[in-house]
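> got a predicted model here, sequence first, then my questions.
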Amino acid sequence: MDTVFVVASSATDQHLTRVCAAASGMVYAPATAGTTGSQGPLHPGLNTFVDRLRTLTLLPVGVGIGVSTPEQAAIVGSYADAVIVGSAFIHAIETSPGSAGALQAALLAQCLADGVRRAVPTTA
């Protein structure tokens, strides 16, 4: 079983190095400063933070916590190894009763996937 840690951009390189060394599977970078389910703009230095993590680990870097739109998925998909979305699916299901919730979640998945496919990689 993999051990995935959420790492904060405010952490020192020394701390990030220790966390990355203990992780397996991937490292999880939050897209926003809020809690899961937060909606708002992506952290302005997110791509720089992902690049910073890449210097400290060979593990893939996934970005989530705050990703909820196709536009955000496209941005994050241009520099992260994984785009992580959870709360937006829960919201889609909760706001539409019964099978309509499943349909809303499926439509969201399609829109997010389309966003990721539009992503233009910013790193080599």
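Looks like it came in fine.

> from here on, just use CA atoms for contacts and neighbour counts.
Fine.

> these two touch, right, Gln27 and Val7?
That one is not Gln; residue 27 is Val. Yes - counting by Cα atoms under 8 Å, Val7 is a contact partner of Val27 at 7.3 Å.

> if you count what's nearby, which of these two comes out ahead?
Set Val27 next to Val7 and count neighbours by other Cα atoms under 10 Å: Val27 wins out with 26 against 17.

> how much space separates that one from Thr3?
Using Cα to Cα, to the nearest Å, Val27 is found at 9 Å from Thr3.

> now the strands for the chain?
Assigned by DSSP state E, the chain shows strands spanning 5-6, 27-30, 61-64, 82-83.

> to Thr55, which of those lies closest?
For the strands of the chain, the distance to Thr55 is smallest for strand 61-64, at 11.2 Å, taking Cα to Cα.

> try this one side by side with the last:
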Amino acid sequence: MSERLASAFAKGHPALVCFLTAGDGDTAANLDALVAGGADVIELGMPFTDPMADGSAIQNANIRSLAKGTRTANILEMAAQFRIRHSEVPLVLMGYANPMIRRGPEWFASAAHEAGVDGVICVDIPPEEDEALGPALRAKGIAPIRLATPTTDAKRLPRVLEGSSGFLYYVSVAGITGKQQAAQASIEDAVARLKSATDLPVAVGFGVRTPEQAGAIARVADGVVVGSALVELVAEHGEAAPEHLRTLTASLAQAVHAARKV
């Protein structure tokens, strides 16, 4: 587990994890706004032509980014420049297998390491196919961050956890990213079950849009992931997005960081 990721989940309060799509809008300015607003961990989405786990907001962000010609090399450069500006903020790349392994997992892991990436979430490589990317990431000290879902039962959970590090990302709905949100009671039950099986921090995402939702989840989880609500601000405000991103992130961070005090 990277030291930056470990530190993000050891601040004495739950962590706010914020997602944006690379190449959508002014990525550098938008990421800086998330940090200024109080994000503890940044997820940078790698645009892909078939983002099967994502709803319309992130699908459209992928389309906008790819239309501008965003490639893996551009994303890695964005990551490297982010690391220069923010030496202590964890950065996680999130995306799909094809862009990560098409030049070989060792190449991708080495390039991500050189760019200062702390973790990788690959949506469509299941734990049973860990050899496709996991060993290369671990060899470079990059956390392979796994996903658990409402359908991850007790029999499969150990396989999901094996070789995973950084944090466990709990996908709170059996569906795509966007506006659907799981009931708070089901999230609480799931987090309790997951935390009884692992020492990894458990971060909950999918469908989290407001400070009220984020705060409620943070009372039981180690982290809260917000993506679509932020991506929508980039689509709506364009060059003016950083101001709006900073404002929403600040309100989310306040709710998440204070959740355990309520």
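Here it is on my side, so go on. Given the structure is predicted, the values throughout are model-derived calculations rather than measurements.

> tm score of chain vs chain?
Here the TM-score for the pair of chains, by TM-score structural alignment, normalised by the length of the first structure, is 0.87; 120 aligned residues with a Cα RMSD of 1.8 Å.

> circling back: CSV for the strands of the first structure, including distance to Ala109 of the first structure?
Output for the strands of the first structure, formatted as CSV (distance: least, Cα to Cα, whole Å):
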stretch, distance to Ala109 of the first structure
strand 5-6, 23
strand 27-30, 20
strand 61-64, 15
strand 82-83, 12
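
> quick one: closest of those to Thr95 of the first structure.
Across those, Thr95 of the first structure has its closest neighbour in strand 61-64 (21.4 Å, Cα to Cα).

> what range in the second structure matches that closest one?
Per the alignment by TM-score structural alignment, strand 61-64 of the first structure matches residues 202-205 in the second structure.

> in that stretch, which residues are buried?
Residues of stretch 202-205 of the second structure classed as buried by neighbour count (16 or more other Cα atoms under 10 Å): 202-205.

> and which of these is nearest Ala229 of the second structure?
Top of the list for closeness to Ala229 of the second structure, among those and by Cα to Cα, is Gly205 at 11.6 Å.

> residues contacting the closest one?
Each residue near Gly205 of the second structure by Cα atoms under 8 Å, 6 or more residues apart in numbering is listed here: 169-172, 224-226.

> can you give me the helices for the stretch 51-200 of the second structure?
Along the stretch 51-200 of the second structure, counting by DSSP state H, counting those that start in this stretch, helices occupy 56-67, 72-85, 97-101, 105-114, 134-139, 157-161, 184-195.

> so the third one matches what in the first structure?
The reference is to helix 97-101 of the second structure. Helix 97-101 of the second structure lines up with nothing in the first structure when matched by TM-score structural alignment.

> same question, the longest one
When the first structure is aligned by TM-score structural alignment, helix 72-85 of the second structure has no counterpart there.

> before we move on, the earlier item: ok, so of the contacts of Gly205 of the second structure, who is nearest Leu194 of the second structure?
Nearest to Leu194 of the second structure among those is Tyr170, at 8.7 Å by Cα to Cα.

> distance-wise, check Gly64 of the first structure relative to Gln14 of the first structure.
23 Å.

> same check on Tyr79 of the first structure?
23 Å.
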